[in-house]
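>>> Fold the following and give me the result.
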Amino acid sequence: MKIKINGINLNYEKIGQGYPLIMLHGNNQSLKIYKKLARKLKRYFTIYLIDSRNHGKSDYSEEFSYEIMADDVKNFVEKLNLENPNIIGFSDGAIVATITEIKYPKTFNKMALLGINLSPRDILHKEYIKTKILSKIIKSKKIKLMLNEPNITAEELSKIKAKMLFVKAENDIFKEEMYEKIKKSCKDAKFLTITGHNHSSYINNEDIIYKDLLEFFYEGDINDNRSKWDKFKL
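Just a heads-up that it's a prediction; the model follows:
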């Protein structure tokens, strides 16, 4: 489906039933990365899989930044009258989700932030150099974006009131100091490390963290209603 947002057409798919859940993909990807995970989650959520602008089947525009994509998400939520949805964001999607909540507090209920970085300086040196070389060869706006943005401060992160789950891979592309900074800024957040995986291998058409996500999103219900959690375990 297509929806007119901020002067462009955003492509999205709506599946499932239950509490609203938005899913945002990473750089140079599309909503297709979530197909396997979404097939399981749709039993418990009404899922909105979105192709970010300049990705997938959404329109392409000259204007392109994480803040613009955050505005897209906020307007998407408003246009569809989604009340305090949950969100899953991977990599760029996690950045967009975070900036949305910083700019527009109380947009989200719970946020699962997978493979996020707060700044290009958080990227491991060898990975940053690879990205820089690739940018010179391909001349892509998407790659250039990663070299210049985001610029999220620890103070901005600490002001987020939504419940947050931070997920990283054991062999991720970011410096460990960044995660320590996040832990100090977000004392009530939950953290999960996926062993044996790289930046995208646990999420790209995978459902490896399916149960972890359910436990996070339904934590209160699990404590109040054990039978509901037993159903999730099936």
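>>> CA atoms for contacts and neighbours, from now on please.
OK.
>>> Name the residue closest to the centre of the chain, please.
The chain has residue 89 as the residue nearest its centroid, 0.9 Å off, counting by CA atoms, centre = their mean.
>>> Assumed residue 167 was part of a helix.
No. Assessed with DSSP: H, G, I helix; E, B strand; the rest coil, residue 167 is strand; it does not lie in a helix.
>>> isn't it right up against residue 117?
No. With contact defined as CA atoms under 8 Å, residue 167 does not count as touching residue 117 (11.1 Å).
>>> quick one, which of the two is more surrounded?
Legend: neighbour count by other CA atoms under 10 Å for residue 167 and residue 117, higher for residue 117 (25 against 20).
>>> In three-state terms, label that one for me.
Classified using three-state DSSP, residue 117 is coil.
>>> What of residue 108?
Going by three-state DSSP: residue 108 is coil.
>>> What of residue 193?
strand.
>>> re earlier: and the gap between the residue nearest to the centre of the chain and residue 23?
6 Å (CA to CA, to the nearest Å).
>>> Kindly report the same for residue 173.
22 Å.
>>> Check residue 42 too.
Counting by CA to CA, the gap from residue 42 to residue 23 is 12 Å.
>>> okay, those two: which has more neighbours?
residue 23 (23 against 19).
>>> ok, the more buried one to residue 14 distance?
Applying CA to CA, the value for residue 23 to residue 14 is 10 Å.
>>> shared neighbours of the two, which are they?
47-49 (CA atoms under 8 Å, 6 or more residues apart in numbering).
>>> In a markdown table, list these along with secondary structure, neighbour count and distance to residue 146.
Shown next, in a markdown table, are those (DSSP: H, G, I helix; E, B strand; the rest coil; neighbours: other CA atoms under 10 Å; distance: CA to CA, whole Å):
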| residue | secondary structure | neighbour count | distance to residue 146 |
| --- | --- | --- | --- |
| 47 | strand | 26 | 27 |
| 48 | strand | 23 | 25 |
| 49 | strand | 24 | 22 |
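>>> can you redo those as TSV with distance to residue 130?
Formatted as TSV, the shared contacts of residue 23 and residue 14 follow (distance: CA to CA, whole Å):
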residue	distance to residue 130
47	35
48	33
49	30
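>>> Next, the second sequence, to be compared with the first:
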Amino acid sequence: MIVSVNNIKLNFEKSGNGQALILLHGNGEDNKIFDKAIPILEKHFTVYAIDLRGHGSSEEIKEYHYLDMVEDIKEFIISENIAGPIVYGFSDGGIIALLLASMYPKLLSKIIVSGANINPKGLKAKWIILFKVMYLIKKDSKVKMMLEEPNISIEMLNKIEIPTVVLVGSRDVIKENHTKLIVDNIKNCKLQILDGEDHGSYIIHNGKIANIILENT
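Okay, here's the model as predicted:
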């Protein structure tokens, strides 16, 4: 399905019944990464799996910025008349969820985020080096965004009042102390460290994330 929001055309898939659950993928992916999770989740929720701008079947763009994506999802929620959705976001999707909850505190009912960072320094050093090399070779603006953004302040985290769950793999690309910084600065926040998992091993084409979402809702 296609919807026009914030001067961009977004593709999304809708299925199931119940409370609204919005799924947001990571950088360079699309909603198909949730193919194993959606059949489980749609038994409990009305699931909206969105392709972020410039990803999947959504409209192509030249420059990528997290704040643009935040406005896309805000307008999507309003245009689809979705009341108090839960938002689950992986990686970039988690960044967007944090920003949404901070900037529009009355819009959502809960966020669950996996492998999110509030600034590029939250990435482990070897990954920053890898992304810099990737950008030098490919000049991919999606990679450029990860190297320069987001810029979420502690004050912004303090504004998040809805229940929040932060997930991170024990072998994630995000620094452990960075994840704890996020958790410590959100009022109603729970941290869950997934032993043996990396950044996306329990999410991408994997039903584990569905069961984790159900356990936390």
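>>> Put one on top of the other, what's the TM-score?
TM-score of the superposed chains, computed with TM-score structural alignment, normalised by the length of the second structure, equals 0.97; 217 aligned residues with a CA RMSD of 1.1 Å.
>>> tell me which element the residue nearest to the centre of the first structure is part of?
strand 86-90 (DSSP states H and E).
>>> Residue 19 of the first structure: neighbouring residues, count only.
16.
>>> Show the contacting residues for it.
Counting by CA under 8 Å, 6+ apart, residue 19 of the first structure has contacts 44-46, 85-86.
>>> just the buried members of those?
The neighbour count (16 or more other CA atoms under 10 Å) marks 44-46, 85-86 as buried among the contacts of residue 19 of the first structure.
>>> residue ranges for the helices of the second structure, please.
With DSSP state H as the criterion, the second structure has helices at 38-41, 66-79, 92-103, 125-138, 141-148, 154-158, 176-184, 208-215.
>>> For the first one, list every residue counted as buried.
Within helix 38-41 of the second structure, the residues that qualify as buried by neighbour count (16+ other CA under 10 Å) are 38, 40-41.
>>> quick one: that helix to the first structure mean distance?
Superposed on the first structure, helix 38-41 of the second structure shows a mean distance of 0.6 Å to its aligned residues (mean CA distance after the TM-score superposition for the first structure).
>>> now what about that helix, what contacts it?
Taking CA under 8 Å, 6+ apart as the rule, helix 38-41 of the second structure contacts 16, 47, 207, 210-211, 214.
>>> Residue 90 of the first structure: neighbouring residues, count only.
27.
>>> just to revisit the earlier point, closest one of the shared contacts of residue 23 and residue 14 of the first structure to residue 30 of the first structure?
residue 49 (9.1 Å; CA to CA).
>>> hang on, that closest one packs against residue 30?
No. Residue 49 of the first structure lies out of contact with residue 30 (CA under 8 Å); the separation is 9.1 Å.
>>> any residues in contact with both of those two?
Joint contacts of residue 49 of the first structure and residue 30 (CA under 8 Å, 6+ apart) do not exist.
>>> what comes up buried for stretch 22-35 of the first structure?
22-27, 29-31, 33-34.
>>> Farthest-apart pair in those, please.
Pairwise over those, using CA to CA, the maximum falls at 22 and 27, 16.6 Å.
>>> and the gap between the residue in the second structure sticking out farthest from the centre and residue 64 of the second structure?
No residue in the second structure sits farther from the centre than residue 137, which is 26.2 Å out by CA atoms, centre = their mean. Residue 137 of the second structure sits 18 Å away from residue 64 of the second structure, going by CA to CA.
>>> again with residue 43 of the second structure
Residue 43 of the second structure is 34 Å from residue 64 of the second structure, by CA to CA.
>>> now do residue 190 of the second structure
30 Å.
>>> More neighbours: the two, which one.
Each of residue 190 of the second structure and residue 64 has its neighbours counted (other CA under 10 Å); residue 64 has more, 18 against 15.
>>> Contact partners for that one?
54, 141-142, 145.
>>> at 7 Å what do you get?
With contact set as CA atoms under 7 Å, 6 or more residues apart in numbering, residue 64 of the second structure has these partners: 141-142, 145.
>>> Just the buried ones from those?
Buried, going by 16+ other CA under 10 Å: 142, 145, out of those.
>>> Looking at the contacts of residue 64 of the second structure, which is nearest residue 203 of the second structure?
Of the contacts of residue 64 of the second structure, the one sitting nearest to residue 203 of the second structure (CA to CA) turns out to be residue 142, at 20.3 Å.
>>> Translate that closest one into the numbering of the first structure.
Aligned counterpart of residue 142 of the second structure in the first structure: residue 142 (TM-score structural alignment).
>>> if I pick that match, what's in contact with it?
27-28.
>>> Same question for residue 144 of the first structure.
residue 135.
>>> For residue 71 of the first structure, see how far away it is.
Applying CA to CA to residue 144 of the first structure and residue 71 of the first structure gives a distance of 20 Å.
>>> And for residue 59 of the first structure?
From residue 59 of the first structure to residue 71 of the first structure the distance is 15 Å (CA to CA).
>>> Ok, residue 45 of the first structure next?
23 Å.
>>> cool, and residue 63 of the first structure?
12 Å.
>>> Could you pull up the residues touching the residue nearest to residue 192 of the second structure when sequence neighbours are not counted?
Excluding the flanking residues, the one nearest residue 192 of the second structure by CA to CA, 6 or more residues apart in numbering is residue 167, at 4.9 Å. By CA under 7 Å, 6+ apart, the contact list for residue 167 of the second structure reads 113-115, 191-193.
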